[in-house]
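Participant: quick one: sequence and predicted model below, then my questions.
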Amino acid sequence: MNQSNNNNLNEPQKRKYVLSRRLDRAFLELYNIYAFVARFFKEVFLPPYEFKEIIKQCYEVGVRSLPLVSVTAFIIGIVFTNQSRPSLADFGATALLPALISVAIIRAIGPLVTAIITSGRVGSSIGAEIGSMRVTEQIDAMEVSATNPFKFLVVSRVLATTFMIPALTMYTTLLALLGGYLNVHQNEQTTLITFFSQVFEAITFLDIVASSVKSVLFGFTIGMVGCYKGYNSSKGTEGVGKAANTSVVTAMFLIFVEELLVMQVINAVRGI
């Protein structure tokens, strides 16, 4: 019936009809996202508490991400130092290299790189895992057996990413600074104590707070996006692949948006 009515419309009417349908789907999706997030904040405070599953997911998110995060962070510290030295050398300011490395890594590079790496690894894994459980009706079976699948699957994973991304960010920052120190020491013969003295002189308590806030937001976003895409996936194996892919893309986009917003707020606070 809708198809026949659509065929009777002229071209402008068809465009309006298509636009209207897209807007309806967009607002429905926004409502579904709101309901999903609201349900999380409701379920997280209600018993039973899945401590074993939370610990398991913390291990999956944190410990299993260490090798990739370690190598990436160390290389980033060396590369960033190498790229920054020529610019400072032109002004005879290579002594400021430790301070520059500190500000760049702690304020931006550490949280952002950690979030992007874990988004690619953890976000896709969560989306694919929960998506496969949805299309194979395992989630429906959990509901029939009086188990709360939302609390067991979603709450545990979102809490794990929210807890572990800040911890991984601190680890990433430390390794990146060590990589920068090795490069500085090789070229300027700077001692470890001198390097880290200049590092901590260049940052403020507000920088540490901003980095921590961003890490928590990034972790929550990665977990929530992966769980939402997987929990609402459909169309069999095609839906599982789409859930894994869109989890990564959407999470990365939101991470950059959050980075921009938090940076604006912190700069406003810093200017007060």
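Facilitator: Good, I have the coordinates. Numbering: from 1, shown residues only.
Participant: alpha carbons only for contacts and neighbour counts from here, please
Facilitator: Will do.
Participant: just give the number of residues close to Thr204.
Facilitator: The burial count assigned to Thr204 is 10, neighbours taken as other Cα atoms under 10 Å.
Participant: again but with Ala99, I slipped
Facilitator: If we define neighbours as other Cα under 10 Å, then Ala99 has 18 of them.
Participant: in this structure it contacts Ala202, no?
Facilitator: Yes: in this structure, Ala99 is within contact of Ala202 by Cα atoms under 8 Å, at 5.2 Å.
Participant: how far does the strand or helix carrying Lys56 sit from its chain's centre?
Facilitator: Assigned by DSSP states H and E, Lys56 belongs to helix 51-61. Taking Cα atoms, centre = their mean, to the nearest Å, one finds helix 51-61 lying 17 Å from the centre of the chain it belongs to.
Participant: below is structure B, check it against A:
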Amino acid sequence: MNTTHEHAPNLFARIGIRTLAVLGEMGAMFLFLLHGLWHIFTSPKQLRKIVYQMYFIGSKSLLVICLIGLFTGMVLGLQGYYTLIKFGSEGLLGTAVALSLIRELGPVLTAIMVTGRAGSSMAAEIGVMRITDQIDALEVMDINPISYLVSPRIAASILCFPLLTAVFDVIGIIGGYLTGVAMLGINSGIYFYRIESSVVMSDVAEGFTKALLFGVIVATVSCYQGYYTHMRKDGVGPEGVSNSTTSAVVMSCVLILVTDYIVTSFLL
């Protein structure tokens, strides 16, 4: 009996310690984000670095975004058709595909794919710079590492994520058209008419709002994990970089889904 009573406080203490640690890290990431945003506007010669990061985050992700968008739209068209036909409403396929992509799947899948391609790369690159003392060298040369490494990536993510989401949505709608119209025989005029009549500006604004938030989340988490690789307790050196990259991808994906739920709850 005494053993049981002794273990209970220890369990709650561990939960409390872990919770405080998570909250502390979230607060540190928020301050890290504010620091990065500040240097976007106060540091000189940011434009060239931002353009390069837009090329890396946006242009290099375009192919995978188009592929995922196309097949997502085709799957939505296929599943939506066989669901709607049970109710005699297959003419609403355009509405189902467009709203699903624009409000939910477009921004979420775009953010997750860019996290896997660009977010992991950001965390690994900055992490390697940390363990090889390149960030310390920047400080010695009186170059602010946040301004040089983090701010351009945050700015580029804020600009690229909505654009990539828009591309994903358009390609996905085309994928739904290929399945619903070309393969299953739905009238093409009805497909596009339903999209035009059902999609309103608030739907597009909701998708872009999510994309902006996801861009901030991915850039902040990835850069933060890489920047503080040397302070990790689960590994040092290359192992620390590996763990930082894994943590960046996992944490970004979790925060994307949590943020998606919160934003959807407020905007519905």
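Facilitator: Nice, thanks for sending it over. Model, not experiment: these values are computed from the prediction.
Participant: which neighbours do Ala99 and Ala202 of the first structure share?
Facilitator: Common contacts of Ala99 of the first structure and Ala202, defined by Cα atoms under 8 Å, 6 or more residues apart in numbering, are absent altogether.
Participant: one step back: for the helix or strand following the helix holding Lys56 of the first structure, packing partners?
Facilitator: As assigned by DSSP H and E, the chain's next helix or strand after helix 51-61 of the first structure is helix 66-90. In terms of contacts (3 or more Cα pairs under 8 Å, 6 or more residues apart in numbering; DSSP states H and E), helix 66-90 of the first structure is packed against helix 97-104, helix 110-118, helix 156-188.
Participant: where does the helix holding Lys56 of the first structure end up in the second structure?
Facilitator: Against the second structure, the aligned range for helix 51-61 of the first structure is residues 47-57 (TM-score structural alignment).
Participant: what comes up buried for the matching stretch?
Facilitator: Lys49, Ile50, Val51, Gln53, Met54, Phe56, Ile57 (16 or more other Cα atoms under 10 Å).
Participant: same check on stretch 83-95 of the first structure?
Facilitator: Within stretch 83-95 of the first structure, the residues that count as buried by 16+ other Cα under 10 Å are Arg85, Thr94, Ala95.
Participant: could you do stretch 153-171 of the first structure as well?
Facilitator: Neighbour-count burial for stretch 153-171 of the first structure, counted by 16+ other Cα under 10 Å, picks out 153-171.
Participant: strands of the stretch 151-272 of the first structure, start to end?
Facilitator: When assigned using DSSP state E, counting those that start in this stretch, the stretch 151-272 of the first structure turns out to have no strands.
Participant: report the buried residues of the lengthiest helix in the first structure.
Facilitator: Criterion DSSP state H: the longest helix present in the first structure is helix 236-271. Residues of helix 236-271 of the first structure classed as buried by neighbour count (16+ other Cα under 10 Å): 239-252, 254-255, 258-259, 262-263.
Participant: before we move on, what about stretch 132-144 of the first structure?
Facilitator: Ser132, Met133, Arg134, Val135, Ile139.
Participant: please apply the same query to stretch 173-188 of the first structure.
Facilitator: Applying a neighbour-count criterion of 16+ other Cα under 10 Å, the buried positions in stretch 173-188 of the first structure are Thr173, Leu174, Leu175, Ala176, Leu177, Leu178, Gly179, Gly180, Tyr181, Leu182, Asn183, Val184.
Participant: who are the contact partners of whichever residue in the second structure pairs up with the last one?
Facilitator: Looking back up the chat, that one is Val184 of the first structure. The pairwise alignment with the second structure assigns Val184 of the first structure to Gly180, based on TM-score structural alignment. Counting by Cα under 8 Å, 6+ apart, Gly180 of the second structure makes contact with Gly77, Leu78, Tyr81, Leu93, Ile186.
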